[in-house]
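[1] predicted coordinates and the sequence they were generated for:
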Amino acid sequence: MRTFPSILLIWLILAAPTSAAEWTFVTEDFPPFTYRAERFGNTGAGTHQAKGPLVEIVQAVCSHLRQDCSIKVHPWQRALRQAEQGEADGIFTVVRSPQRERAFHITRMLVTSRYSVFAREGSAFVYSQPGDLAGRVIGVYGPSGTSYVLSQRLEPVADVQIHLTASNRRLLQMLSSGRFGEHGLAVLNQDVAWHLIKEEQLDGLYETGELAMVSYGIGLSRKRFSEAQFKVFEQALDTLIADGTVSVILRRHQLQAAY
């Protein structure tokens, strides 16, 4: 009797309830990892089309599984709520944390970056350890993976005021304008920060030091995917890593692979 050990056949045997319909993934405007296409001049029908390396990786997995997929860009809290409630099939970019693990099956980490501390030029501040942040006002995008990591680092530090903002773009604008005070700081993803500093022409900001390493993966809703179904998705992703597809995507965007 012949056997067909293909990913597609395994998927059909598992009979995932979502496989007959289009999968919906949600993400946020988080350049250079993900972003809205129209931010770079596209208009019309592509207004809400998602772009970026993580988008390309998800699209490659869907193509490998011969599965129709769409990717929508929302503010992070809306995207997260939809994915947690099972209104969307998957979400990215996702950091590995107890809270995210409860809501999602999370793939291996795909891209590595860093959380860094930024300040206004002229402050002469240099970051080397969490204690250096004592007595400071620190802006951070959140609630998010960044604010989660920052709160962990600040647990033993006294007299720190954290100011949550609605977007990284707004965060850097507020830091640049002095909204966090003369000695105010901001913590955000290093790649995102330099991308936005260049785009917004915020030349009066500088990086004072690295807070922590961070890696991002893809989350599939536990309300939409069983463990077995998730393993099929992950197997497809592993195949694309092994054949170099994912590495080519990350190199093209000048990002560091996490695997």
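    Great, that's in hand.
[2] for the rest of this, base every contact and every neighbour count on C-alpha atoms.
    Will do.
[3] quick check: buried residues in the helix or strand Asp238 falls within?
    According to DSSP states H and E, Asp238 maps onto helix 227-242. Buried residues in helix 227-242, counting neighbours by 16 or more other C-alpha atoms under 10 Å, are found at Gln229, Phe230, Val232, Phe233, Glu234, Ala236, Leu237, Asp238, Leu240, Ile241.
[4] helix or strand right after that helix?
    helix 245-252.
[5] Phe130 and Leu154 touch, don't they?
    No, residue 130 isn't Phe; it's Pro. Yes: taking contacts as C-alpha atoms under 8 Å, Pro130 lies within contact range of Leu154: 6.3 Å.
[6] who touches both of the two?
    Here Pro130 and Leu154 share no contacting residue, scored by C-alpha atoms under 8 Å, 6 or more residues apart in numbering.
[7] dump the buried residues of helix 227-242 to CSV, plus distance to Gln254.
    Shown next, in CSV, are the buried residues of helix 227-242 (distance: C-alpha to C-alpha, whole Å):
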residue, distance to Gln254
Gln229, 31
Phe230, 28
Val232, 28
Phe233, 25
Glu234, 24
Ala236, 23
Leu237, 20
Asp238, 21
Leu240, 18
Ile241, 16
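[8] this is the other structure I want to compare:
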Amino acid sequence: MPKIVYLLLISTLLSIQAQASELKFLTFKFPPFSQNIDGQAKGPFVELISDVCKEMGDSCTFDTLPTRRAKDQIAKGQATGIFPFGWFPKRAEKFYFSIPFMLTEYGIFVSSSHQDKISGMEDLQSMQVGVFGPSNTSNSLENLKKKMVDAGLKPIKIIMKRDEDGNLIRMLASNRIDAYYSNRALGEFRAKQFNVTGVKYAWEAKQLLYFVAFPKATTDEALVKKFNQAALKVFAKKGYLESKLSKWDISAPPMNDEVLKQYNIIH
């Protein structure tokens, strides 16, 4: 091979390597969305991000940390992004958000023996409701309680506990609480994980989109745009999102200009 051709080839390869980068993502145990199995981050969110990284031509790594530590590290710019994150105005001040990755819902689980239909706050009056907390989920339930008080209803009594070992779903199954407020997919996962029967999902309180978040202080907007353009391309493949999410009973998110504008998503 002529020397000049060889040098050009080496230069091209080095240029390609320089353009590719390693993206580090942080997550926390939030099954089924993100899980830690044998020390490895798993779950549908990990699969989606991995495919987006491939489309970008970059490699990506995942670290599963306790929730507080993960949020502390991302706030300090010690990783590229964090997931799953819901969008809140205060978060949007500090983070860029990806396009939505999935649509999920939060609501009430009750015992299978509960016969009365739950169709609104009035059907929850005076119930003892378990919730994981302190967390955004428990904050959401506190807001629901406040709405009940404002509406002149008898408010729920909130039982807040940690839930990594299925404490709350077990308490519901044994009738030690009247209801369990949770992300629906998480509650159903916990029931299967801990072999809990005799519970059912009874009422949807709200829906929430989940995103990947990138710290504004340490992230170039060009990277967010590149990530989102790759994600839009991957997610547009026929049947792609359904194949990744349906087995977990998670819905594909709405993907239109109105949603992208609402959350000020760079794309």
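    Structure received. Here the structure is a predicted model, which means the values were calculated and not measured.
[9] TM-score of the superposition?
    The TM-score (TM-score structural alignment, normalised by the length of structure 1) is 0.77; 232 aligned residues with a C-alpha RMSD of 2.7 Å.
[10] got a list of contacts for the helix holding Asp238 of structure 1?
    Counting by C-alpha under 8 Å, 6+ apart, 7, 10-11, 14, 16, 60-61, 64-65, 105, 107, 220, 246-247 sit against helix 227-242 of structure 1.
[11] put the buried members of the residues you listed into a ChimeraX selection.
    A single ChimeraX command selects the buried members of these (16+ other C-alpha under 10 Å):
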select :7,11,16,60,61,64,65,105,107,220,246,247
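[12] kindly indicate which of the contacts of helix 227-242 of structure 1 lies nearest Val187 of structure 1.
    For those, the residue nearest Val187 of structure 1 by C-alpha to C-alpha is Thr107; the value is 25.6 Å.
[13] what is the aligned counterpart of that closest one in structure 2?
    Under the alignment (TM-score structural alignment), Thr107 of structure 1 pairs with Ser98 in structure 2.
[14] correct me if wrong: its match contacts Phe211.
    Yes: Ser98 of structure 2 is in contact with Phe211 according to C-alpha under 8 Å; the separation is 5.6 Å.
[15] looking at the contacts of helix 227-242 of structure 1, which are in strands?
    His105, Leu220 (DSSP state E).
[16] looking at the contacts of helix 227-242 of structure 1, which is nearest Thr24 of structure 1?
    Leu220 (10.3 Å).
[17] that closest one maps to what in structure 2?
    Under the alignment by TM-score structural alignment, Leu220 of structure 1 pairs with Phe214 in structure 2.
[18] pick out the residue closest to the middle of structure 2.
    The centroid of structure 2 falls nearest to Pro84 when counting by C-alpha atoms, centre = their mean (3.0 Å).
[19] quick check: the match of Thr107 of structure 1 vs Leu260 of structure 2, distance?
    9 Å (C-alpha to C-alpha, to the nearest Å).
[20] where does stretch 56-74 of structure 2 end up in structure 1?
    Stretch 56-74 of structure 2 maps onto residues 65-83 of structure 1, going by TM-score structural alignment.
[21] got TSV for the contacts of helix 227-242 of structure 1, with distance to Leu188 of structure 1 too?
    Listed next are the contacts of helix 227-242 of structure 1 as TSV, based on distance: C-alpha to C-alpha, whole Å:
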residue	distance to Leu188 of structure 1
Ile7	38
Ile10	41
Trp11	38
Leu14	40
Ala16	37
Ala60	28
Val61	29
His64	34
Leu65	35
His105	25
Thr107	23
Leu220	25
Val246	25
Ser247	25
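[22] cheers, nothing more for now.
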